Structure formats: C-alpha cells, structure tokens
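Participant: Curious how this folds, go ahead:
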Amino acid sequence: MNVVQALEAVAADPRGVPAKAVARRLGQSLSSAYYVLQSLSALGFVEPSPVSHGLYTLGPKIAELFRGYVASWTLPHRLEPILLELRERAGVRVYAARWSDADLEVTCVRGRRGATELQDVSVGFRGAAHALALGKVLLEAVPPDHWPAYLRKPRFQAYTEATITVPNRLHEELLRVRRVGHALDVEEYARNVCCVAAPIRDGAGRVLAAIGASVSARRFRYEENELRAAVLEVAATASRLLKALDPLSMFLSTVTPRVCYEGKKEPAAQAVESLEGEARGNARRDSRAVP
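Facilitator: From the prediction side, this is the model:
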C-alpha cells in the first residue's frame, strides 16, 4: 500500500514533489519516504526531476504500464463493436487478429448469414500469415527475425495457386502494404474467397491489431473499392479512439525504461547505490519530524 500511495503522491503534481510530501501522504518518517522513493526509482517508476533538485516525478515505467492497459483495448470483447460496425456496413464476414507468440492469431470472428467465409479460420486460428490479408498487415510491422519458423524457409506453403511462396515476393508485397496502408488476399488462402485487411494503430503508429473482411471473388471484382474504403475507415476510427485513449504513446515511442540519477543513465545497481547515498544525505539534512 505504501508503494501505491507514494506513486499517487508523485503523480499529483507533474512538476514533481519533494520527499516530504510523500512522507506526509504515507504518514511515515522522511527516511521511510526516501527508502520507498529510491526503490521505485531503481525500477523506473519514479525518477529525480531533471530540472528541480529534490523533487521526484513519475518515471517511464509508468508509461509502459499504461500502454499495456491501452493494448488491452484490442482484446476481442473490446474490438467486437468495431467488427460489428464493419459487418453491418459492408454486409460481410469480419475478423480481428493480433501478433502473439511470433505468429498471427485470430481473436474475433463475426459473420452474417450468407456471408463468404474463410474455411477453418476461426477464433484461435494461427498460421498462414503470408496467405492472409490479416497476416500481411501484421507481418509488415514485425522484423523478419521475429517471423514464425514457417516463414524462414526458402519456400512457403501454398494454399492455392495464388499463394505467395518465396521470400522475395513476400517482402515486395509487404512493401506495398506499408505504402498503401492495407493488405489484400486475392484467393491466396482459399479459392473463390478474397479479403481486405487494415491495421489498428496506437498513438505512436505501432500496429496493435488487424481487422479484415472476406467476400467472394465475384463480389470482390465489383466491390473492391467500396470494401477497401469500409475496412480502412473503420480501422482508422479504431486507431483514433486508441490515440485519444493513449496520450502517452508518442512519448513512449522514444523512451525506454531506465534508472536516472542527475541526468545520467546508469546500471540499476549503481543507481540504487547513488540514490541510497542521496537518501542518507537528505535524511541527515532534514531530521526534523514531518509536520
């Protein structure tokens, strides 16, 4: 409980708070407050203010935890309203997927009677990232050395005659996905089924999930532009909601968790030693009882 109360005290003022304020919040001695602060600082949850000596501000680890909360927004039950909007708007079967354990994982599927579907692609489906529009969207955002083992071979599994089966061709396709902002699967996973997918991004532009829709090849020939526009618009709306929810993501994209002391990056053990020294010095300078 002391740790939570200390974090709440530090968060109360973005300019930083002194150890005295934390001690008052905890109802404990100044030396106890310094001990809690130095422990939190060593882990990156708080840090000495870079502009005001003696003050503490929240550290970058807080932003990382907050982003974890934002990422939970892409869980199936939170994506469902977005998928339902796309399903009703376009009259199609819709899907959501994320990157999990080095592969595509389908997390949500919503259809309507008569809508063309991808056979065997249901919740929990993994694999075939090179053949699915959902997979291409996710692969574009992942370094090749983090791809699944089946995509580190000289040839990939062919699901139809249209499946991309060689690395060079896949890399070319992913460059196109990056350029246009969406991916297509034109009978690459299943004959007579085509898909369009687009990314859901956080405020820093990172891909958190992909949403897509499947239609028959015949319908795709006549309605590709309309389907693409619907998928892109719904994905963009979801991304805007994420950006509004996550004002720290732009900051987090350039900051990594660290332990700071007087503006220098140090190993955690050295930082703890330094902070302990500062705590002892501060406690000696101000041994008065907390008012």
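
Participant: drop to CA atoms for contacts and neighbour counts, all remaining ones
Facilitator: OK.

Participant: where does A71 land in three-state SS?
Facilitator: helix (DSSP: H, G, I helix; E, B strand; the rest coil).

Participant: same deal with C108?
Facilitator: Relying on three-state DSSP, one would call C108 strand.

Participant: got it, and L275?
Facilitator: helix.

Participant: That one reaches Y261, doesn't it?
Facilitator: Yes: at 7.5 Å, L275 counts as touching Y261 under the criterion of CA atoms under 8 Å.

Participant: Apart from its neighbours in sequence, what residue is nearest R201?
Facilitator: In space, R201 comes closest to V207 once its chain neighbours are excluded; the distance is 4.4 Å by CA to CA, 6 or more residues apart in numbering.

Participant: Report the separation between that neighbour and L245.
Facilitator: Counting by CA to CA, to the nearest Å, the separation of V207 from L245 is 15 Å.

Participant: quick one, which of those two is more surrounded?
Facilitator: V207 (21 against 16; other CA atoms under 10 Å).

Participant: quick one: the strands in the stretch 101-250 of the chain?
Facilitator: Along the stretch 101-250 of the chain, counting by DSSP state E, counting those that start in this stretch, strands occupy 104-110, 183-186, 193-201, 207-216.

Participant: Centre of the chain to the first one, how far?
Facilitator: In this case it means strand 104-110. 17 Å (CA atoms, centre = their mean, to the nearest Å).

Participant: For the comparison step, fold the sequence that follows:
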Amino acid sequence: MSQTVERAIRALELISESPQHPTDVAESLGVHRTTALRLLQDLCQGGLARKREDGSFAVGYRLAGLAQSALEQFDLRTIAHPHLLELGRKLRLTVHIATVEEGRVFYVDKVDPQGGVRLYSQIGKAVVLHTSGVGKVILAYMSPEERAQVLEGYSYERFTDATVTTADDFAAQLSEIRERGWAADDGEYEHFINCVAVPVRDGTGAVRTALSVTALKAQVDLARLQELLPTIRATAHTISRALGWTQ
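Facilitator: This is a model prediction of the structure:
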C-alpha cells in the first residue's frame, strides 16, 4: 500500500471517530501540518470529508452514502438483521453480530432496544479480541493454527481488574468456551458492562460469526444473561440455517 493511501485511510478513520483539526491529524500521522491539511482538502474535494465552520474536518456526506451502500452488500447483515431486530425486541437489550475478516473481528450489525440505553459500539469497528464475547467465541472455534496466527504478537492490554492479561490464561478461557459453547464479557473492557455470546455457523458448519447480547450490569447482570442463553442460541441457530447450515 502506498504511503499516501495509507495516510488517507488513517485520516478518514480519525475524522470518523470525531471532527479533527489539521494539527490533530498531523500529530496522529506524524507529518507536518501542511501535509495533513493538503490531505484533508483532497478528501473534501472527493466528498469524503467536509470542513466545518470551526476549521475542523469531519466525515463527508458522500462517504456516509458510500458506507450505507456498502452495508447493503453484506449478505450476513441482510440475512441476520430481521432476526436481530426480533431478538432485541424480545429481550429489550442490545444485540450485536460480528464476523472475522483477515484476522480481525468486526461488528457487522447492531440493534439497540427502543427507549432503552444505547451502548457505545459501532458497526464496522474492530472488537478487542481478549475482552469481547464475540471475539472470544470466534477465536475459540478457530483451528489452533489459525488462532496462533491471529494472536501472534498480540498484546493482552488490561482495561479493568477482570481483564485476562496473559496468553496462557486466555488460551484456557478459550478452551472452556469451546467446551460449553458460549462466551462472556464480565466487565473485562468496561467494568459496568457485561455480555454473553454464542457461535453462528455458515453453510460449511464453520464458526466465522458470533451473536451477542449486551447490557449494563446495573440493568441485567451476567447470571440473568446466562438465563437468556436458550433464546439467544435459538436466534443464532435460525441465522445459521439461513446461511446454509443444515444440521
């Protein structure tokens, strides 16, 4: 990948998170302010960015339209979305579905409960593998060779007191997850949030996707989420069947 393209991608990632001034982008990219400004101006000309009145740059309307069109091309999201809506309506909790691509796990779709608490998670954003329920499920069902490749050089950063921070402890956790068929995030990324996740199979029976239900601990604790596992698994099974799994 050329340096210019790499910088443009990184700049788009930065302004998609929050509006950025040229000096902020320059610092993140490790370039001079004039270089960052020229890059942002080029993105504006293409409709991928826009300049705000305060001089900062934000995502352009063309990029938002392209993102929406791109989402519609994901067969998984198209197939799964009605089932996520139904599960979210039934449980009145946040529902995610995530899949693995090139060794990273991304949220493909998300449904928030109507009138409920909206959790900060984004479609298209990569998850933290060693804390997220969906990441753990997908890793647990990988072959040892593929898992080793994905986790090569991985840093087990501590986010809360509950975070697993060693490769050995994480490997033991993944083994347990595969045996019991579900994973949890028990306040491991944010201490006040927990979730449970289950595998979704594709037409070959492989697990490249996971379904999760997430809640504030003060609202629904992990014990209650575990009681919901039969309902969550039923939805995962329905999605798996829609993806071509026949068993």
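
Participant: hang on, the earlier thing: list the contacts for the residue nearest to R201 of the first structure?
Facilitator: L138, A141, P199, I200, R201 (CA atoms under 8 Å, 6 or more residues apart in numbering).

Participant: Just the buried subset of those residues, please.
Facilitator: L138, P199, I200, R201 (16 or more other CA atoms under 10 Å).

Participant: And these, which is closest to G68 of the first structure?
Facilitator: Using CA to CA, R201 comes nearest to G68 of the first structure of those, at 13.8 Å.

Participant: and the spatially closest residue to H130 of the second structure that is not a sequence neighbour, how many residues sit next to it?
Facilitator: Leaving aside its chain neighbours, H130 of the second structure sits nearest to K136 (6.4 Å; criterion: CA to CA, 6+ apart). For K136 of the second structure, the count of nearby residues is 28 (other CA under 10 Å).

Participant: who's in contact with K136 of the second structure?
Facilitator: Contacts of K136 of the second structure by CA under 8 Å, 6+ apart are L129, H130, L174, I177, A183.

Participant: Could you dump those residues into TSV and include neighbour count?
Facilitator: Formatted as TSV, those follow (neighbours: other CA atoms under 10 Å):
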residue	neighbour count
L129	20
H130	28
L174	21
I177	22
A183	27
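
Participant: In the first structure, which of the residues you listed still touch?
Facilitator: Checked against the first structure using both residues aligned by TM-score structural alignment, their matches' CA atoms under 8 Å, the contacts of K136 of the second structure keep these contacts: L129, H130, L174, I177, A183.

Participant: now, the most widely separated pair of these?
Facilitator: L129 and I177 (13.7 Å).

Participant: Quick check: T235 of the second structure vs S132 of the second structure, distance?
Facilitator: On the measure of CA to CA, T235 of the second structure and S132 of the second structure end up 19 Å apart.

Participant: Those two: who's more crowded?
Facilitator: More crowded of T235 of the second structure and S132, by other CA under 10 Å: S132, with 23 against 20.

Participant: Let me know the helix or strand that V94 of the first structure is in.
Facilitator: Element membership for V94 of the first structure, per DSSP states H and E: strand 93-99.

Participant: which secondary structure elements does the lengthiest helix in the first structure contact?
Facilitator: Criterion DSSP state H: the longest helix present in the first structure is helix 217-245. Packing contacts for helix 217-245 of the first structure, counted by 3 or more CA pairs under 8 Å, 6 or more residues apart in numbering; DSSP states H and E, involve helix 76-90, strand 193-201, strand 207-216.

Participant: Buried residues, that helix. List them.
Facilitator: 217, 220, 224, 227-228, 230-232, 234-236, 238-243, 245.
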